[in-house]
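**Q** Have a look at this prediction, sequence included:
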Amino acid sequence: MSIAKPTAKKQHNPNKAVLLSILLAGLGQIYNRRYIKGVLFLILEVSFILTLGSFLNHGIWGILTLGTLEGTDHSIILLIYGLISIILIAFAITLYVANVKDAKKDAIKIRDGVKILTPREALKNVWDVGFPYFFVTPGLIMLVFIVVLPLLFTFTLAFTDYSQYNQPPRALLSWVGFENFERLFIGNDGGVWRDTFVSVFSWTVVWTLVATTLQISLGLFLALIVNDPRVKFKRLIRTILILPWAVPAFVTILVFSAMFNDRFGAVNTDILAIFNLSLPWLQDPFYTRIALIMIQTWLGFPFVFALFTGILQSVSKDWYEAADVDGASRMQKFKHITLPHVLFATAPLLIMQYAGNFNNFNIIYLFNEGGPPVRGQNAGGTDILISWVYNLTFELNQYSMAAAITIILGLIVTGFAIFQFTRTRAFKEEEKT
C-alpha cells in the first residue's frame, strides 16, 4: 500500500475533486490518481451520451408533448419512450452521484494521509464487498422494466384523454390533469361516471366484507365442530369438507352459473319449484349478488377450514383444563382462549383473504360477466372495481378512466394492507425480536 506524502496532503482539495466529478464523471478520480476508476467512469458517461443522447432527447420531448402531428406521431409510443428515458436518466443520476461521492471520499483520504488501496487491492475489495450486488443488480434492473415501467405507464395514462374516440395515431393524446378523477368524484360530466363509481365501489366493499366474513365464519365454525373430541370419523369429515377446494375454482363457478340459470337451472327447476318459486338469479342485481356471495362462501371456506383445523390442534389442552377449574363456560373459553389464539396465528392470512376478494375478478366475470346491466350506468349490477376496469379497457375502450380507477384501486388495497398488517400482533411481536 502507498501512503500520500505529507506535502500532498495539504494541497489536495476534496472540493476540487467534487467539482471535477460534477463537470465530467471520472475527472475527480483522475485528480485523485485513481486512473483506472476515473477512465471507467469517463467511458460510461461518454458512452451514455453518445448512444442514448438522441433517444433521451426524443423521449423527453415525447412525454412532454405526446406528439404534434396527427396521423404521424403515436402518443402511446412517445409516452413509453418518455418513461424509459426517465428511468434511464434516474440510473444515470444514481451513477453520477456515486461518482461524485467516490471522488470526494478518496480526496478526503488523500488529504488526511489515510492509506489508499492499490488498483489490485481495490478490485479485490470491490469484489469481496460488492459480490451480492453484482448478482442482484441485473434482476433489479429487469424488475424495473417489467414491473415499474407498466405501473408508471398506467399511472401516467390516467392523466390523459385516451378513449375510444381519441386513439392514436389517428388522434393525439393530451394531458388533462385531474379531469378523469374529477369525473369520478365530482361528476362534472353529468354524473354518469360519479354515480357508477359510487355504485360499484359500494358493492365492492359490501362484497368484500360479507363474502369474506361468511367464508371465514363458516370455516371457523366447521373447524370447531370437527375439532370437538366427541366427533367421530374426523378424517372422513375433513376430507369431505376440503373437496370443494380440490376442484378448480373456474369449473365450480361455471357449474354454479348453469345451476342458477333463470330458465333451466337446477336451483329454480328442481329446488325452488317445490315451493312454487322461481327467482331471477341472473336478471336482478339483488339476487345475482346473493348468489355470488353464496358461491364465494362455498369456494373460500375449505381453505379457512384447513387453516383453522391445524391451528386448533396446537392449542394446549392445559389452558382449557385451567379454564374448567375456574368455572369458565364454553363461550368464555372460546372467547378468551380459542379465538385469540386462532386470530393471532392467522391474522395475516385472513387479511389476505379480504384483499383477495376485493380484487376477485374470476367469480364476478365467469358467473355473469358482471351483469345484469343497470340503466344509467356503464357498469353491470355486480361489477366490482377490478371487473369494471376490465370492461372499460377491453370492451368500452375507456383507457384513461380505467387507469384512473386502477390507481384508486391500488391505493385502497395498499392502504388497507399496510394499515392492517402494521396493527397485527404477529407483526408487532416480530418487530420486537
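**A** Ah, there it is. Numbers count the residues shown, from 1 in each chain.
**Q** from here on, contacts and neighbour counts on C-alpha atoms
**A** Noted.
**Q** ok, the nearest residue to residue 78 once chain neighbours are set aside - contacts?
**A** Using CA to CA, 6 or more residues apart in numbering and skipping the chain neighbours, the partner closest in space to residue 78 is residue 62 (4.7 Å). Contacts of residue 62 were listed using CA atoms under 8 Å, 6 or more residues apart in numbering, and they are 75, 78-79, 81-82.
**Q** For residue 242, which non-adjacent residue is closest in space?
**A** Closest residue to residue 242 apart from its sequence neighbours, by CA to CA, 6+ apart: residue 302 at 5.0 Å.
**Q** With residue 384 instead?
**A** In space, residue 384 comes closest to residue 204 once its chain neighbours are excluded; the distance is 4.9 Å by CA to CA, 6+ apart.
**Q** what's around that neighbour, how many residues?
**A** 21 (other CA atoms under 10 Å).
**Q** A strand includes it, no?
**A** No. Counting by DSSP: H, G, I helix; E, B strand; the rest coil, residue 204 falls outside a strand, being helix.
**Q** Pasting the second one now:
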Amino acid sequence: MTNNQAEKKTGLSAPRNIATLLSVLVPGLGQLYNRRLLKGFILLIVSISFLVTTWDYIDIGIWGLFTLGTIPREHHSIQLLLQGLISLIVLFFGICIYAYNILDARKDAKTREEGKPIPTLLEGISNFYDRGFPYFLILPGLVMLLFIVVLPLLFMLALAFTDYNQYNSPPRNLLSWVGFANFTDLINIDIWKNTFLSVFTWTIVWTVVATTLQIILGFFLALLVNDKRIKFKRTIRTVLILPWAVPAFVSILIFSALFNPTFGAINRDILSHFEIMIPWLSDPFWAKIALIMIQTWLGFPFIFALFTGVLQSVPADMYEAADVDGGTRWQKLRLITIPHVLFATAPLLIMQYAGNFNNFNIIYLFNEGNPAVRGQNAGGTDILISWVYKLTFETNNYNMAAAITIIMGLIVMGFAFFQFRRTAAFKDEGERY
C-alpha cells in the first residue's frame, strides 16, 4: 500500500477528519499535522495571545451584557452594556480566526488525500497575495466600520429594550432589560400613543408633500428652460440654482425671521396690505405650511439641475419620430420625456424622499419643532427625528428615543428597498452585474 493510498482512508482515520479534530481541539494543531509548520505555529501563538489578552475583558463584558450590573452605584449599566457589545465584536473576530483555522486545516488535508503536493511557504505567500491581499487591505477599514458605525447602532438597539430614562439612570440606578415594553408603550399609553400617531402622520405628510412639490417644481422649470424657444438659458439656470448655492443653514434662519408674525417681512410688508396677519410660528397648521414652502424653495434647485442634465440627453430623433406620427406635446411628455427622466433619476428621487423623512435641520432651525401641543410631549411641527432629538437631549428618555429610532430606520429601509426594487434603473444594474 502506497503512502497516498494509506492516506485515502475513510471514517475518523481520514486525514481531513484528523486535521479537523485537531484544529477544533487546539488551533494550529491541524496545520502542524498537515506539515504546515510555520502557519501552525502562527495560528497557535495568535490563538493563545487572543485568549490571554481578551479573556477577562470578554468574560466581564458578556456577564455585564446579560445582567447590566448587580450592585447600584458600584456597577455602571451603560459601561457594562458598551463593554458587552465590544466583547461581542472582539469575540466575532476570535471566532473568525478559529473558523479559518479549522477550514484551512481541512482543506490542506483534502489536498493530501488527493495526492497533491502541499504548498510551500513561498507558494502560500504567493497565494495569499493573489487571493487574500485585497481582504487584508480592507481589514483596517472593516475594523473602523465595526467600531464607528456598527457599535453605536448596536448600542442604540440595546437601549430600546432597557428602562433607561431620566428617572432611572446609572450609576445611581441599575438598568434592566424590559423586552418590547417601550414599543408597547407607544401604543398603550395615551400620551405616547397620541404623540406618536400625530408626529408619525405629520412626518409622512411632510415627506410626501414637500418632496413631491420640490420635484414637480424642479421638473417644470427644467422643461421650460430646456425649451428651444427660451433665450438666455445660462442666465436663467444660474438664477434658479442660486438657492442651492446659499447654505441651507443660512436660508432657514432667514426664512424664520421672514415668517415671524410680529416683525417678519411677510406679514408686515406683504400681507398687511390685504389686512391679513397669519400666525406662522404660533399655529401648527400655518407653521407646517411655511415649512413645506421653505423646503420646496430649498429643494427644487437640485432637482432642476438634475433634470436639466437628463433632458439634454434625451435623443432628438425620438421627438422627431413622434412628430411624424402626429404626437401631441402631452403625448411626447408622457411617453418619452417622463419615462426617460425617471429611468435616469429614480434612485436619486427616492433618496430625496428618504432624506426629507429625516430632515432635522429645517424643522429645528425654523422653530425648534414648536408650537407646543396640549396632551403631547412633542411640538406641533416635530417630525420623528426632531422628536427623537428632544427625547434624548431635553427629557432624557433614551429608551423611547431608541425605540422610535428603530421604527424610523425600519420605515426608511423598507421604503427605499421596495422602491429601489421597482425602479428600472436598479433592475438594469442588477442584470448588468
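**A** The structure has been received and is ready for your questions. Please read all numbers here as calculations on a predicted model, not as lab measurements.
**Q** Is it correct that the residue nearest to residue 242 of the first structure is in contact with residue 240?
**A** No. Judged on CA atoms under 8 Å, residue 302 of the first structure makes no contact with residue 240 at a distance of 9.6 Å.
**Q** Pick out whichever of those two has more residues nearby.
**A** residue 302 (27 against 12).
**Q** ok, now which ones touch the more buried one?
**A** By CA under 8 Å, 6+ apart, the neighbours of residue 302 of the first structure are 219, 241-245.
**Q** make it 7 Å
**A** Contact partners of residue 302 of the first structure, counting by CA atoms under 7 Å, 6 or more residues apart in numbering, are 219, 241-242, 244-245.
**Q** which of the contacts of residue 62 of the first structure tops the neighbour count?
**A** residue 75 (26 neighbours).
**Q** What lines up with it in the second structure?
**A** The alignment partner of residue 75 of the first structure in the second structure, by TM-score structural alignment, is residue 77.
**Q** how much space is there between its match and residue 267 of the second structure?
**A** Separation of residue 77 of the second structure from residue 267 of the second structure (CA to CA, to the nearest Å): 52 Å.
**Q** now swap in residue 105 of the second structure and tell me
**A** 78 Å.
**Q** out of the two, which sits in the busier spot?
**A** The neighbour count for residue 105 of the second structure versus residue 267, taken as other CA under 10 Å, is higher for residue 105 (31 against 22).
**Q** quick one: what's aligned to the more buried one in the first structure?
**A** Per TM-score structural alignment, residue 105 of the second structure is aligned with residue 103.
**Q** Give me the secondary structure label for its match.
**A** Strictly by three-state DSSP, residue 103 of the first structure counts as helix.
**Q** so where is stretch 31-39 of the second structure in the first structure?
**A** Counting by TM-score structural alignment, stretch 31-39 of the second structure pairs with residues 29-37 of the first structure.
**Q** in the matching stretch, what's buried?
**A** 29-32, 34-35, 37 (16 or more other CA atoms under 10 Å).
**Q** so which pair among those is furthest apart in space?
**A** Spanning the widest gap among those are 31 and 37, at 11.1 Å by CA to CA.
**Q** where do the helices sit along the stretch 1-150 of the first structure?
**A** 6-11, 14-23, 27-31, 35-65, 75-112, 119-143, 149-157 (DSSP state H, counting those that start in this stretch).
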